[in-house]
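> Sequence first, predicted model second:
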Amino acid sequence: MLKKQFFIFFILVLNVFSEEYEFTGTHLMGDYLECSNSALTDLKKLEKIMIEACIEAKATVLQQSTYIFPPDGFSMIILLQESHASIHTYPEYNSCFVDFFTCGTSCDAKKFDEILKNYLKPKRIREKIFIREDTIKEAVKQKASISKNFVSKTYSKIKIVSK
């Protein structure tokens, strides 16, 4: 009996590790602007939310690493069996950059995105989801929004002229 259980376990484990992925992936890149500052600076809670978002998106968490930029900023990378998730916070701007890339087609980038947005509560969002294969294409076409009068980080005023 024990021999049979071990054999079944071995076959199941072999199946998990021998799974082949198609040469395709989904890549979510997002800028979350005007987020809740308390949510953005709570490292322990955001770490928990990031891991929860990965799991809910059907990704397999392997490791997590964080680097703190004093006083409150940090970068967090989560290594996934399918690839990675990351967040880079800018509390002084109440904003962050989010990245979720997974190989294959089994993970749900929209679910990951939904959980993070629900926690961080950004007032403005710039994001795109790309399908990466032998070419890179947008999963859903999204219209870019550009302010008519834009001030760059160097504070030189740029006027956007449309045809």
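Nice, I can see it.

> Every contact and neighbour count from this point should use C-alpha atoms.
Noted.

> in the protein, which spans are helices?
All helices of the chain, identified by DSSP state H, fall at 2-18, 37-41, 43-56, 109-120.

> try this one next to it:
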Amino acid sequence: MIFHHTQSIMGKHAIIDLSGCDSDIMRDRESILERLKQAAQIAKVTVVGHFEHYFSPEGYSAVLVLEESHLSIHTWPEYRYISLDLYSCNLETDFDAVEQFLAQEFKATTVESQLLKRKFSPTPVSAPVSLVQRLMGRRC
């Protein structure tokens, strides 16, 4: 058996809260999805699909499924608040640029964020080292 005693970073996860946003922009659902797609381009991640949901009387959620993981947005126009998540296993993803872009686009007056390193401790494996190395070298 092979034991690895160190933790590996699988990705980074940004949790971003935007407050004091422009509620008129937040009610334009098509432009929200477009802004989210622009943020993905800025982050240099690859969008492979998306899902969106409209709430009544207002509010919107969308998730971009990324080759590298996901980017999600949840809006509350009545509170002028937006909650965002960006998780990417590409450690070169530019989280700061995404935060700045979306804060500017939604005219947020307050931005709070956290950047988490998503880690795991590999479990013992009985595979040859070369196979483990190949698996650990994959994109995500």
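Arrived safely. Being a predicted model, the structure only gives us computed values, none of them experimental.

> Fetch the TM-score of the aligned pair.
The TM-score (TM-score structural alignment, normalised by the length of the second structure) is 0.76; 114 aligned residues with a Cα RMSD of 1.5 Å.

> circling back to that earlier point, which one of the helices of the first structure lies nearest to residue 93 of the first structure?
Of all these, it is helix 37-41 that lies closest to residue 93 of the first structure, at 8.9 Å by Cα to Cα.

> what's the closest one aligned against in the second structure?
Counting by TM-score structural alignment, helix 37-41 of the first structure pairs with residues 23-27 of the second structure.

> Give me the buried positions along the matching stretch.
By 16 or more other Cα atoms under 10 Å, the buried positions in stretch 23-27 of the second structure come out as 23, 25, 26, 27.

> what residues are up against the residue lying closest to the third one once chain neighbours are set aside?
What sits nearest to residue 26 of the second structure in space, not counting adjacent residues and going by Cα to Cα, 6 or more residues apart in numbering, is residue 77, at 5.7 Å. When the contact criterion is Cα atoms under 8 Å, 6 or more residues apart in numbering, the partners of residue 77 of the second structure are 23, 24, 26, 27, 58, 59.

> Next: residue 82 of the second structure.
By Cα under 8 Å, 6+ apart, the contact set of residue 82 of the second structure is 17, 18, 19, 21, 73, 74, 75, 76.

> Tell me which residue of the first structure matches up with it.
Matched by TM-score structural alignment, residue 82 of the second structure corresponds to residue 96 in the first structure.

> aligned partner of residue 105 of the second structure in the first structure?
Counting by TM-score structural alignment, residue 105 of the second structure corresponds to residue 119 in the first structure.

> mind checking how far that match is from residue 52 of the first structure?
11 Å (Cα to Cα, to the nearest Å).

> returning to what we had before: tell me how far the nearest residue to the match of residue 82 of the second structure once chain neighbours are set aside lies from residue 31 of the first structure.
Among residues not flanking residue 96 of the first structure along the chain, residue 89 sits closest, at 4.3 Å (Cα to Cα, 6+ apart). Going from residue 89 of the first structure to residue 31 of the first structure by Cα to Cα gives 10 Å.

> Same drill for these two, tell me which one is more crowded.
Neighbours were counted for residue 89 of the first structure and for residue 31 using other Cα atoms under 10 Å; residue 89 has more, 22 against 18.

> need the contact list for that one.
When contacts are counted by Cα under 8 Å, 6+ apart, residue 89 of the first structure touches 40, 73, 74, 75, 95, 96, 97.

> Spit out the contact partners of the fifth one.
When you say that, I think you mean residue 95 of the first structure. Applying Cα under 8 Å, 6+ apart to residue 95 of the first structure gives the contacts 31, 32, 33, 34, 35, 40, 89, 122.
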